[in-house]
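take this sequence and fold it.
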Amino acid sequence: MPSPIPISRLLPRDIYPSLDFGICSSPLTKHSHGSTLQVPINRHHGKAASRLWSSVIHWKELRSAQPVGSGGFGSVYRVEYLGEIVALKKVKKCTKNKLASRQSFWAELNAAHLRHSNVVRVIAATTCVPDDFGDDSSIGTILMEFVGDRNLQQIIYGCPEPLEVDRWLRYSADILNGLRFLHSHSVLHLDIKPANVLISSQDICKIVDFGCSLKVDSGCEVSTVSRQLSHVGGTYTHRAPELLRGEAVSPKADIFSFGITLWQLITREQPYDGERQHVLYAVVAHNLRPSVHNNPVFETELGLLCKTLLSQCWNADGTCRPTAKELLLHLERLRSHI
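Predicted coordinates:
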């Protein structure tokens, strides 16, 4: 198997200026002993779950690929790999904006070195694809744990059964626990929404799809280049107003997106009506937010507390929004009112 191609073949040096451009499949890990990515592997166990993420995919070990979903990002398949069921994601090349699509692929790996029960685990990723597996439209391939084929979007809008308070509180806590962990490791997701939260067979939420994410410096200060890249992609209905204005990025952008997601969990309605550009302008210029008025859900004692919590998440000033850790404490207080 050939070595992964150098990142310098994909991205200019000014995108990731602090990196060693050696033989490396990801720009995320810098080693004092050299520029080659060293991936620890427990060779006493052949299972994918025993590995840290690898820069090599053993293509001959892939079996039984079944399509799970596709979109602008590419395609996802359910496959067997080293005796386990995993998800294979082929990241699509964007012909209109090649730089953005390449940056999206590397962003997918911003949390690859992290392990948490509420974040989908990356097993392996590479830009090297054999001829019999690849095609010209693919930038790279990522192997991840297979959580299932249900996401929170489907639970909210596609399931006939009621979404009880204790259930959406538990889902919300799962998302916040994942965000608290990511933020503690200086990773910003920047595209939190129901479609990017998978539901496991144990009914646990796991955050997925890091194509818009950023790995920020200590103290969550970002470079000018990172700020520019953070405005590529994302979902306008969940985008924080400071990102829409092109301002600095912080973990509080994820809190805004969580607030929209929480509102969807509570109401099971779409956050906005109207055309995209009108919504974008109104969110920034007129403080437009999903409606909490004339809705009986928000007229109970619990609903009034939820309304206050949402207003904090949606604050136009990001510095005034609570942290994920603080929101978890608020959820505990809400639970006491069930």
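
can we go C-alpha only for contacts and neighbour counts from here?
Noted.

burial of the residue nearest to Glu145 when sequence neighbours are not counted, as a residue count?
Residue nearest to Glu145 in three dimensions, not counting chain neighbours: Val86, with 4.9 Å by CA to CA, 6 or more residues apart in numbering. Neighbourhood size, Val86 [other CA atoms under 10 Å]: 24.

next: the one 4 residues further on.
For Lys90, the count of nearby residues is 24 (other CA under 10 Å).

go on, His185?
Neighbours of His185 under the rule other CA under 10 Å: 16.

and it, how far is that from Gly83?
Taking CA to CA, to the nearest Å as the measure, His185 falls 31 Å from Gly83.

enumerate every residue touching Cys220.
Shown in contact with Cys220 (CA atoms under 8 Å, 6 or more residues apart in numbering): Ser186, Val249, Ser250, Pro251.

my guess is the first one contacts Val216. True?
Yes: counting by CA atoms under 8 Å, Ser186 does reach Val216; the two are 5.4 Å apart.

all strands for the protein, in order.
Applying DSSP state E to the chain gives strands spanning 62-71, 74-81, 84-92, 122-126, 138-145, 150-151, 187-188, 197-199, 205-207, 214-215.

other SSEs contacting the fifth one?
Just to be clear, that refers to strand 138-145. Helices and strands touching strand 138-145, by 3 or more CA pairs under 8 Å, 6 or more residues apart in numbering; DSSP states H and E, are strand 84-92, helix 98-107, strand 122-126.

try 10 Å
Here strand 138-145 touches strand 74-81, strand 84-92, helix 98-107, strand 122-126, going by 3 or more CA pairs under 10 Å, 6 or more residues apart in numbering; DSSP states H and E.

next up, for comparison:
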Amino acid sequence: MKKQILHYRILEKLGEGGGGAVYKAEDTKLHRTVVIKTLAEDLIHNVSGRQRFLREARLASALDHPNICTVYEINEAEGQCFIVMQYVEGKTLKEILAKGPLDLHSALTIAIQLADALAVAHERGIIHRDMKTSNIIITPEGQCKILDFGLAKHFEEGTVPSDDLTVEGALLGTPSYMSPEQARGERLDYRTDIFSLGIILYEMITGERPFKGRSRIEILQAVISSEPPPMNLYNPQVSPQLQRIVDRALAKDPDQRYKSMRDMLAELKQVARQHFYETGTIPGEVSAALEPPRHVDRSWFSGRSLLKKVVGRLRRRPAWENGVSSQPSERSISSWTMKERKTLAILPFRNLSGDPEADFYGLSLADGIITELAKLQSLIVTPSSYVAKYHNREVDPQRAGRELAVEAVLVGSYLRVGTRFRATAQLVDITTNEILWSDKIDVDHKDIISLQDDIVRHIVEGLKIKISQSEQERLTRPLTSSAEAYEYALRGKHLLIKSTYQSYRKEDLDAAVQMFKEAIKLDPQFAYAYAGLGRCYTNYVIRGIGGVSYYELAEEVFDRALRLDETLVDPRIFRLYIYLFKGEKQRAREELKDLLHRAPNDATVHSVAANLYRWDGLYEYALREYNIRIKLFPVAAPEGYSGRGRIFTYRGEYDRAIAEFKKGLAIEPEHAGLRSFLAKALYHKGDIDDAIRLLEDTLALNPNIQYTRLFLAMCLARKGESERARAFIDDRFLNVAEADGDCALGLGALYALLGETRQAIAWIRRAIHIGNENYPWYERNPDLESLRSEPDFVELMNDLRARWMRLKAEMEGMGHSQPSRNQSALSI
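Down below sits the predicted model:
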């Protein structure tokens, strides 16, 4: 290879194989380090070899994912055919495993990243077909990058890719990581990657490859016919759930494997959450999900030579060969139905009629059932915000249940024909896939209220939920006497959910207001409709698309809703924020105390509690509430990490904060909140350029998130780009900051960075007035340094410190002991 090809200066050779060579190079135009992969000279004129080489580049370039190596260019010059790729600093997973197996935390977080990347590839019709540890780079920060799509193949959904994995009688691929069908030279689909990922996961956990032999032929024979030893013979920390995942991935019959990589990913996430809880990693001691891989404590490997002899003689039969279901089955129905608290998700009902006019029932009927069941102390119900994504999708109940980390799921469909409304509903146990209850209900469309009541009653019976007399009375109390009013309310709820979680359109929110008003006009005693209308009004303020006067309207209708039905939770939650907006912090605290008593199982209530403690500067109390939220509602763990990361940012413990944010991003890589607050921690740590890149990427996908825009403006101001920073301060942002204590403080800090002292102090005063009394952060926040000698700011801080000290004393005097820094939700 010459020292220069086009505008790429060759720095060093990284490796060479039969297919070509790989070089580290400098892109002299863009001043970045790249990798150049060249095609071997004897293959340049070989049609099949050249086709494979170019196919790798085309397929990899079609994938945009943080865990797939980026292809920059495909080119030919000076007799060379080459690919220019992202240069990734790090070690291959093969090199890392040469030092021994990984601990479960590292193995699971790597497996989740790989599964997410492959799921995206599969959904674009691309299978890798050569997944192995030498094709995976781990960066110093712990991020995975999949390399080498040289054997990748594109396939259309519903078809089987043609076989082209043989060249001149040789089978292409790496025997130790092949699937049985690949080893036999058969046609392949995405399930071959599932098998290969199962091998990689097995190797990460045990330090051993599951299929071995003294020759290529022996290895291929083992892949086809042998069963690997149980992982817990190598690593006693392996749970039955994790063993089942690997067993299913390594099924010899592709039909016995996961239906998709997404299904495997969902189960990996569930096992990861459970492992973190049991080890105290979440939410106890902080440990980054994205971090340099850690090897296992080798103390339990002391008898390894004997272990190897035992393992070598053991061969298992998988569950499906023993006549046992291949589905995870940790518990029987009776065991989990006797638990103190059951977990349940109500999925949106599917519209089978094809009539768009009847579409509103899907989300709103589910939300109505959720609202009723959420009143029960012994049941934890997934909020509507987390099930809305399943609207009008054909969903496998088990897959959805695992994604939502619940034990039972209600799925249903409906058909409206003339005046008749026919609904089918099934209550499914996620662990056994057994149907606990199923029914077809046919009612007049004016009698949908009774349909909802029937479903609620059957869920309570099917889950064997014990309810008190007062809960029974609340469940049997009619929501409204007007069927027409109920239909308007359902339409309003559908539009509200659509506007909040799907379309984000103001027009949908406006229409929802009108629907709820029509419902109230028909039944002035309809509490559910008042609650929905109040929620609409608060959305105008929260999203910055209406003035703060909407809070006054919201408070009025929330008060009315609670006079009619004091058991409603949503109105109390949002009324609390209205109290904060009005500067009535003590009243907000009293509302919170009442909420925690009324709805101890509601994860949103604990999130509100955590945020209120955070604004009070009571960090240990806030951490405890975030921990409880994670325990109650594992699927929302990323939000819990976000809250914890913010606390550590306030403390100046930026590495701990970054670790928390990265833990969440390992589960939800595109989570805008986590990405934005991670950028803020990087900013405070001094990594401003990295923060800017992350914020710009986040805004490209989520252009209307105000705190992301704020953080980017702060970064620009810190770099001296004042005019660019000021351009972010528009009317919509000012509307949000007027009602949001975090944004108000952030805006004050931005003005301080811009040297506009009067504006800075005005917005800080506003932040304190609407509840953000986080005194330790005001004192520590480096963006406020220019204000510390200003008399008005000094007076504000002195007053705030006195209130903070009184509050701490009051908490201790009321018997609220300071939680331990390492206290876990498991101990609460």
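
picking up where we left off before, quick one: map the residue nearest to Glu145 of the first structure onto the second structure.
Alignment note (TM-score structural alignment): Val86 of the first structure maps to Val34 of the second structure.

enumerate every residue touching its match.
Contacts here follow CA atoms under 10 Å, 6 or more residues apart in numbering; on that basis Val34 of the second structure touches 8-11, 23-27, 71-72, 84-88.

try it again at 6 Å.
Counting by CA atoms under 6 Å, 6 or more residues apart in numbering, Val34 of the second structure touches Ala25, Glu26, Met85, Gln86, Tyr87.

then Thr757 of the second structure?
Neighbouring residues of Thr757 of the second structure by CA under 6 Å, 6+ apart: there are none.

and the helices in the first structure?
With helices called from DSSP state H, the first structure shows them at 98-107, 152-158, 165-184, 224-230, 241-244, 252-267, 276-285, 301-313, 324-335.

need those in TSV with distance to Ser200 of the first structure and mean neighbour count, can you?
Below are the helices of the first structure laid out as TSV (distance: least, CA to CA, whole Å; neighbours: other CA atoms under 10 Å):
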stretch	distance to Ser200 of the first structure	mean neighbour count
helix 98-107	23	21
helix 152-158	10	17
helix 165-184	11	20
helix 224-230	29	16
helix 241-244	31	19
helix 252-267	17	24
helix 276-285	32	14
helix 301-313	26	18
helix 324-335	21	16
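
so which of the ones you listed gets nearest Ser117 of the first structure?
helix 165-184 (7.6 Å; CA to CA).

what range in the second structure matches the closest one?
Using TM-score structural alignment, the match for helix 165-184 of the first structure in the second structure runs over residues 104-123.

what's the spacing between the matching stretch and its chain's center?
Centroid displacement of stretch 104-123 of the second structure relative to its chain, using CA atoms, centre = their mean, to the nearest Å, is 13 Å.

now that stretch on the first structure. Mean distance?
Stretch 104-123 of the second structure: mean distance to aligned residues in the first structure after superposition is 0.7 Å, counting by mean CA distance after the TM-score superposition for the first structure.

contacts for that stretch, please.
Stretch 104-123 of the second structure is contacted from outside by Asn67, Met204, Met261, Arg262, Leu265, Pro293, using CA under 6 Å, 6+ apart.

from these, which is closest to Thr500 of the second structure?
Distance to Thr500 of the second structure across the contacts of stretch 104-123 of the second structure (CA to CA) is lowest for Arg262, with 25.6 Å.

residues in contact with the closest one?
If you count contacts by CA under 6 Å, 6+ apart, Arg262 of the second structure has them with Ala119.

what's the distance between the corresponding residue of the first structure for it and Leu331 of the first structure?
In the first structure, the residue matched to Arg262 of the second structure (TM-score structural alignment) is Lys325. Look at Lys325 of the first structure and Leu331 of the first structure: by CA to CA, they are 10 Å apart.

please apply the same query to Cys320 of the first structure.
18 Å.

likewise Tyr236 of the first structure?
Counting by CA to CA - Tyr236 of the first structure and Leu331 of the first structure are separated by 26 Å.

try His293 of the first structure
From His293 of the first structure over to Leu331 of the first structure the distance is 21 Å, taken as CA to CA.

Asp42 of the second structure: how many residues sit nearby?
Neighbours around Asp42 of the second structure, by other CA under 10 Å: 12.

Ser335 of the second structure now?
9.

what helix or strand does it sit in?
helix 333-337 (DSSP states H and E).

residues in contact with the counterpart of Ser213 of the first structure in the second structure?
Per TM-score structural alignment, the equivalent position to Ser213 of the first structure in the second structure is Ala152. When the contact criterion is CA under 6 Å, 6+ apart, the partners of Ala152 of the second structure are Ile127, His128, Arg129.

give the equivalent position in the first structure for Trp183 of the second structure.
Quick fix: residue 183 of the second structure is Ala, not Trp. Aligned by TM-score structural alignment, Ala183 of the second structure pairs with Leu244 of the first structure.

measure that match to Thr237 of the first structure for me?
Distance of Leu244 of the first structure to Thr237 of the first structure, given as CA to CA: 11 Å.

so what sits against both of the two?
With contacts defined as CA under 6 Å, 6+ apart, no residue is shared by Leu244 of the first structure and Thr237.

now Trp763 of the second structure: closest residue in space that isn't a chain neighbour?
The shortest distance from Trp763 of the second structure to any non-neighbouring residue, by CA to CA, 6+ apart, is to Gly748 (4.8 Å).
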